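Trainee: could you look at this predicted model? Sequence included:
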Amino acid sequence: MGVFIWNAAMITAQLVALFVRLQKPECRREAATDLAVFAGLDKCIVFANDPKSELFFTPLGFKQISAENEPWQTFLKRVGSIGMSSALLIDPETHEETPVFGVSDADNHCVLVFFGGMPETRALTAINTMLPLLGAKLACERDAAMASSHAARVVDATQRADALHEQLERMKATGSARDGLHIEAGQQTTLTDAKVTVRKASEELNKALDMSRVDLQVAYERAEQELAYRREAENKLRLADRRKDEFIATISHELRTPLNAVLGWAELLRMRSLVDPQVNKGIEAIIRSAKTQVNLINDLLDTSSIVAGKIVLHIETFDLADVLERARETVEPLASQKNITIRADYALKESMQGDSARLRQVFWNLLCNAIKFTPNGGSIAIRARSDGVHAQVAIVDTGMGIEEGFLPYVFERFRQADPSLRRKYGGLGLGLSIAKQFVEMHGGSIQVTSDGIDKGTTFLVNLPHTASEFGLPGESPGSSEEFDLHYVRALAVDDDPDARDVVSQILSSFGIQVTVTDSALHALQLLETEEFDVLLSDIAMPYMDGIAFMTQVRAIKDPIRAMIPALALTAFSDAARFTQARSAGFNVVMTKPVLAMDLARSITRLLYKK
C-alpha cells in the first residue's frame, strides 16, 4: 500500500543506481547498506513475501533469518498490512535490541527494514516511490525458483522411469533374466517363465507410464482451468473493488453535500450573535450534531480505506502545537456543554513532518473520547513535549477509567468494555482504532494506561519528527485566527445553489469580495476578463468537472492569471481524488462541509504565507 505521493524531483540518479544494484543478488547486501546511508541510517535488510506460506524471507544475497522468528514475522506482516511501521526488535545479526522501521511496496511483495530509527522524510518518500521495482523483481525470483523446483522433480521422475523401462526392455530382448532374476537349482522356474514374467512386468510398466501420461495431461488441463478460473475471479474482485470504491465515494458525496449547507448556515447564524439565547442554544446544537455526523462519516470512510490499504499520507512541514490547538478548539463546545475544563501545555519548538490533517484527526478522536467518558465538571489535560527526535503528547482525563483486563482491546474496531455504553454515549467504536492506525503510519506509537474504574485514563502518543530544512516557520496557537481578507477578490464555482450561497456568505463575512458562478465554462471566461486573487471550485460538476477546469486554468496564456491560488471544495473524500486535484493544479483541497474559520484560515495561508 503506497503512502506517499510521486515526486519525480526526489528521484536522484544515485537512488536509481542503488535500486538497479538491488536487482542483482550478488550486489544486494552492499547496495542495501548504501541505501541505508542514503536514508541517513547505517543498516538495511530486504525481506521478500511468500504468499503461499504467508511468511517473509530474506532473498538471495542476505543471510537467512529463521521463519520461526515470531516477533519479526509479526512486525513484517504489520508493515505489509498498513504500509509502514516501527518497532523495537532483536537484530538477527548482532542480537541486540534496536529500533527498526519498515516500509512495504504497494503489492506487498517486499519490505525494506531500516535499523536505528526512521529514515529521513524526503529519502523515505523517494525510496517508497522506487520500491515497487524491487518488489516486482523479488516476486519474479520467487516464481522462477518455484518453477525450477517443480521442473527438477519432473526431470528426476522421468529419468527414473526411463531407466527402469530400458532395463526391462533389455531383459525382454535378450531373453535373459540374469539382470533381474536369480534361478536357484531345484526350483521349477524356467527361462520361459522368466521371459513371461519380464514381458508382463514390461507391459505393466508401459500401462503405468501411459496412465501417468494421461494423469499428467488431466492434471495439466485442470491446472489450466484452475488458472483461468482464478484469473476470472481476480478480475471480478478488481471490478467489485472498483465498484465498492465508487459506491463509497458517491455515498460520501451525497451525505456531505446537504451537511455543507446545514453546517455553513448554522455557523453564519452563530457569527451574527443573535439576541435570543434559546435560538443561540439551538444553533449550537445544530452545529454539534452536524459535526458529529461529519466525523462519523469520516470514521466509516477511513476504516474502509485502512482495511483496503488505500490511505495516503500527504507529507508537509507543520507545527504540532498548532495541530493540537486546532483539535482542542474543535472539541471546546463539546467540553463546555459538560462544564469540562481543557488545559493545554505545549513545550514544543521544532517543526514536524507528516500529515497534519490526519494527526489533527488523531487528537480530535482522543479528545472526543476523553470528553465522552469524563463526567460533568471534570478536567482534561493536554501535555506535549519534544526531545528534538520524538514528540510525546499525553491526553489525561479524570473520567470513568478502564478496567485492566480491557486495556489490550481498547484499540480494536467496534470494541467497548460495556456494550451498554454505546447506547448511552453513542459512537461507532472506530475512533481509537483509526487513531492507532494513523499514528503507526507516521512511524509512531500510541499507548493507554488507567488505574481502573473511576480513576481516569491517559493516552500517550509518540511521534518521530525531523526539523524541517525547507518548511515554513511554525505558528503560535491562535495566530491563525487573525484574518485580514478585506479587499480580497474571490471567484467561487459550484453547480449546487445551496453550496454557492453558503460559500458566498462565509467569504463575505470575512470582507472578501465574492463572484459566484455555477459553470466552469463561465468561470474560465471570467478569469480571462476580470481580476481575482483566489479561486474556489467544486470538483463534481456537469459538463466540465473541477479537474478539467483547473487544468485549463493552469494553461491560460497570461502567467499571472494562470497561477491564481486555487482551493478545491469537494464532498468527495477519497485519497485518489485528492491526489488528482493536486496534480491538476489545486493548491489546497478541502472536504465539505467546510467550517468558516477553516476556510478563512486556508485562504489566509494561501495568500500571505507562500
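Mentor: Happy to help now that I have it.
Trainee: all contacts plus neighbour counts: C-alpha atoms, from now on.
Mentor: Noted.
Trainee: please enumerate the strands of the stretch 251-400 of the chain.
Mentor: 316-318, 341-347, 352-354, 379-386, 390-397 (DSSP state E, counting those that start in this stretch).
Trainee: among the ones you listed, which is nearest Val534?
Mentor: strand 316-318 (21.8 Å; C-alpha to C-alpha).
Trainee: does anything pack onto the closest one? Which helices or strands?
Mentor: On a contact count with 3 or more C-alpha pairs under 8 Å, 6 or more residues apart in numbering; DSSP states H and E, strand 316-318 meets strand 352-354.
Trainee: what packs against the strand it packs on?
Mentor: Applying 3+ C-alpha pairs under 8 Å, 6+ apart, one finds that strand 352-354 contacts strand 316-318.
Trainee: gap between Leu138 and Ala48?
Mentor: 6 Å (C-alpha to C-alpha, to the nearest Å).
Trainee: neighbours of Ser305, how many?
Mentor: 17 (other C-alpha atoms under 10 Å).
Trainee: now it: how far from Ser433?
Mentor: 13 Å.
Trainee: now swap in Arg422 and tell me
Mentor: In terms of C-alpha to C-alpha, Arg422 sits 16 Å off from Ser433.
Trainee: and the longest helix for this structure?
Mentor: Longest helix in the chain, counting residues (DSSP state H): helix 191-271.
Trainee: A further structure is provided below for comparison with the first:
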Amino acid sequence: MSRSCEFCGGEIRELAHTRNHVWIGCRYCLRSWREDVDATTRITSESGPSAPLKRGFLESRFGHYTIASLAITIAFLVRLALKPIIGDASPFLLFTPAVIVAAWYGAVGPAICATAVGAVLGGHFFLQAIGEPGVERWDRVGLFLLVGGLLTSLTTVLKSGRSRLAESLWREQTARAEAEAANQTKDDFLSLVSHELQTPVSVVLGWASAIRKRQLHGEALNVALDAIERNATVESRLVQDILDRSRIMTGRLRLEPQIVSVSEIVRAAVEQMRPTFGHNHLQLTTTIRDIQYPILADPVRLQQVFTNLLSNAAKFTLPGGHVSVDASCTERSAVVTIKDDGVGISSDFLPHVFDGFQRDPRSLTSTIRGLGLGLSIARHFVERHGGTIRAISEGPDKGSTFIVVLPLQPQQPAVDHRRLVDAPSGALQGLSVLLVEDDSDARILLTQTLEYYGARVLPVASAGEALQMLAQHHADVLLSDLRMPGEDGIALIHRLRRGGDPDIASIPAASITASRLAEDRHHAIAAGYQLHLQKPVDPDELVSAVLTLARMPHQNHQIH
C-alpha cells in the first residue's frame, strides 16, 4: 500500500520491518518513525537509499523549464511595473534572482536558458532605452551573463552538497532503522522461544501432576501419557532446531555422508510422521519408487529434511485434509515432492518461506506452534547435499507443494556393504594395492588388514614416495590419505591424472580421511578419486572398496 507523508506530502518508504513493527520514513522531509502494523498494511513501495524517487511534475525536465520560464516572466513583469518608479537604472536587477531560482529548483540547463533570456529582455527593453553606446550596452550584457554563470555554478554546487547531505541522512536513518529492527527481532525471538518452549513443558508438568495427585488409571492415564509423549517430542524438536540453527550460523554443523537410498530415507520419514498425521486426522498417501542409484548423504540429516517438510504439511493442513508424498528419479537426480491441500502460502510471504525465524503473518494469531526454523534448516541441509528445494503455492487456502531435487551419481558405483560382510581371508588375492598414509600407526593397521585378505601392499608415507613406487612397481589400486604434510592427497591425484604414463594416470583410486566434512568428499571426487572412505575404515568396507575399484575398467582419467 502506498502512502504520502502527512508533513510534506512526499512519498513514504519502508526502511525496515519486523513481524509486528515497521519503520518508515519520507525522503523529502527526512522524517522517520516506527508504527505497529500487520502485513496487510505494509508499505509495498521500494525501500532503501538506492531506490529511485517517483518523479513528479517539479522533478521532471518539463517542470524544470517551466520553473525557469515562470521565474523570468515574473522578474520581467515586476521590472516592467517598476520602470515608472526607478526608470531604466539597474536593468538586470530582478533577472539575477530569477536565475538563482531557475538553478535551485530546476537544473543547469534551465538556469542557462534563464540567463540568456534575461540578457535579451534586459538588453532590449531597458538598456536600449538608456541610449548608451552599443559597446557599453554589450559590456553590461556580458557582465550579466558572467554573473548568471557564476550564480548557476554556485547554486548547483550548493544544491549538490545539500542533496549529498540528504542522501547521507537518509542512509543513516535507514541504518538506524535496520539496527532497531534487528534488536526488536532479537527481543521477538526470545519471546517466541520462551513461549514455544514453555507451552509443551507446561503440558508435560500439568499431566505429570495430574497423574501423581489423581492417580489416573485406564483411558485417562493413556490420554495423559499420549499428551506427555507428544509434547516431549515437540520440545525435543524445538531444542534440536535451535541447536541446528546455531551450528549452521557458526559453521560447526558436520555431516556424516555415506551411501544411502533416497527412497528408504523417504519411507523412514513417512513412518516417523505417520502417527502425527493420524492424530491430526489427515490422509497421507505415498508413491515412492525405488531410486535406481543411491547417493552419498548424511542419512540422519536427509531424513530430517523430509521430516520437517512432512511436519510442516501436517501443521498447516486442516483436519480431514490430504497430504501426498511422491519420490521418483530422473537420469541424474532424485525428486521428492510433498504436496498438501492446507492453508497455502501468500504471494508476499512465499519468497521468505525458507528464511529463518519467519512465519506467515496469517498464522500468527492461530494455534499453530513453532519457531519458523524447520524450512530454513531443510534448505540448508539440501544445499549441503548439492540439491535444491523450492516451494510452490497458488495463494492462501490453495495448498502448497515442496519439491526437493538431489543429484544422483550413477557413475560412482556404490560399495555394497552386505556383499562382503564376512569377506574371506583371500578375497584380495592377486591384487596389488599402493597405500599412501603419513601416520605410521594407521599405515601399519591398513597394511596388515589388506595383507590379511591376500593383497600385496606397497606402503609409503608421502606423495613423493608414491610416485617413485609407481615408477618401479605395478599397482592395481591406489589408497591415499587426503591430509598429509607437504603434498597432500589432492595434489597427488592431480599429478597422477596429469601424468604421461596412461597406466598410471588411469589407476583406480580411493581417498581416505578422518574428516567428516562433505566438502572433502566433493573435492576428492572432483580431483579424480573414484571412492571416498572415512576413518576408522571398517575392514569389510575396505575390502569391498578395493574390489570395487579393481573391477573398474582402466579409463583414461588424464587432466589436460
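Mentor: Good, I have the coordinates. These numbers come from a predicted model, not from an experiment.
Trainee: TM between them?
Mentor: Overlay of the two chains. TM-score (TM-score structural alignment, normalised by the length of structure 2): 0.39; 311 aligned residues with a C-alpha RMSD of 6.3 Å.
Trainee: can you lay out the strands of the stretch 251-400 of structure 1 as JSON lines showing mean neighbour count and distance to Thr174 of structure 1?
Mentor: Formatted as JSON lines, the strands of the stretch 251-400 of structure 1 follow (neighbours: other C-alpha atoms under 10 Å; distance: least, C-alpha to C-alpha, whole Å):
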{"stretch": "strand 316-318", "mean neighbour count": "19", "distance to Thr174 of structure 1": "86"}
{"stretch": "strand 341-347", "mean neighbour count": "16", "distance to Thr174 of structure 1": "98"}
{"stretch": "strand 352-354", "mean neighbour count": "23", "distance to Thr174 of structure 1": "83"}
{"stretch": "strand 379-386", "mean neighbour count": "19", "distance to Thr174 of structure 1": "92"}
{"stretch": "strand 390-397", "mean neighbour count": "21", "distance to Thr174 of structure 1": "86"}
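Trainee: what's the closest of those strands to Ile297 of structure 1?
Mentor: Using C-alpha to C-alpha, the strands of the stretch 251-400 of structure 1 put strand 352-354 closest to Ile297 of structure 1, at 23.2 Å.
Trainee: which strands or helices does the longest helix of structure 1 pack on?
Mentor: Checking 3+ C-alpha pairs under 8 Å, 6+ apart, helix 191-271 of structure 1 ends up next to helix 121-174, helix 277-308, helix 497-509, helix 596-608.
Trainee: mind putting those helices in a markdown table, distance to Arg28 of structure 1 included?
Mentor: What follows is these, written out as a markdown table (distance: least, C-alpha to C-alpha, whole Å):
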| stretch | distance to Arg28 of structure 1 |
| --- | --- |
| helix 121-174 | 11 |
| helix 277-308 | 31 |
| helix 497-509 | 56 |
| helix 596-608 | 45 |
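Trainee: hey, which of these is tucked in deepest?
Mentor: Burial of those is given as mean neighbour count (mean count of other C-alpha atoms under 10 Å); helix 497-509 ranks first at a mean of 19.
Trainee: against Arg230 of structure 2, how distant is Pro275 of structure 2?
Mentor: Taken as C-alpha to C-alpha, the span from Pro275 of structure 2 to Arg230 of structure 2 is 10 Å.
Trainee: neighbour count winner among these two?
Mentor: Taking neighbours as other C-alpha under 10 Å, Pro275 of structure 2 and Arg230 compare with Arg230 leading, 16 against 11.
Trainee: picking up where we left off before, need the strands of the stretch 251-400 of structure 1 in TSV (columns: distance to Glu332 of structure 1).
Mentor: Formatted as TSV, those follow (distance: least, C-alpha to C-alpha, whole Å):
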stretch	distance to Glu332 of structure 1
strand 316-318	22
strand 341-347	8
strand 352-354	25
strand 379-386	11
strand 390-397	14
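Trainee: so which of those strands is nearest Val154 of structure 1?
Mentor: Going by C-alpha to C-alpha, the one of the strands of the stretch 251-400 of structure 1 nearest Val154 of structure 1 is strand 352-354, 53.0 Å.
Trainee: which helix or strand contains Thr449 of structure 2?
Mentor: Taking DSSP states H and E as the criterion, Thr449 of structure 2 maps to helix 440-452.
Trainee: what helices or strands is the very next helix or strand once past that helix leaning on?
Mentor: Later in the chain than helix 440-452 of structure 2, the nearest helix or strand by DSSP H and E is strand 456-460. If you count contacts as 3+ C-alpha pairs under 8 Å, 6+ apart, strand 456-460 of structure 2 packs onto strand 432-436, helix 440-452.
Trainee: out of the strands of the stretch 251-400 of structure 1, the one nearest Trp72 of structure 1 is which?
Mentor: Nearest to Trp72 of structure 1, of the strands of the stretch 251-400 of structure 1 and by C-alpha to C-alpha, is strand 390-397 at 23.7 Å.
Trainee: give me the contacts around the closest one.
Mentor: With contacts defined as C-alpha atoms under 8 Å, 6 or more residues apart in numbering, strand 390-397 of structure 1 is touched by 366-367, 370, 374, 378-386, 456-465.
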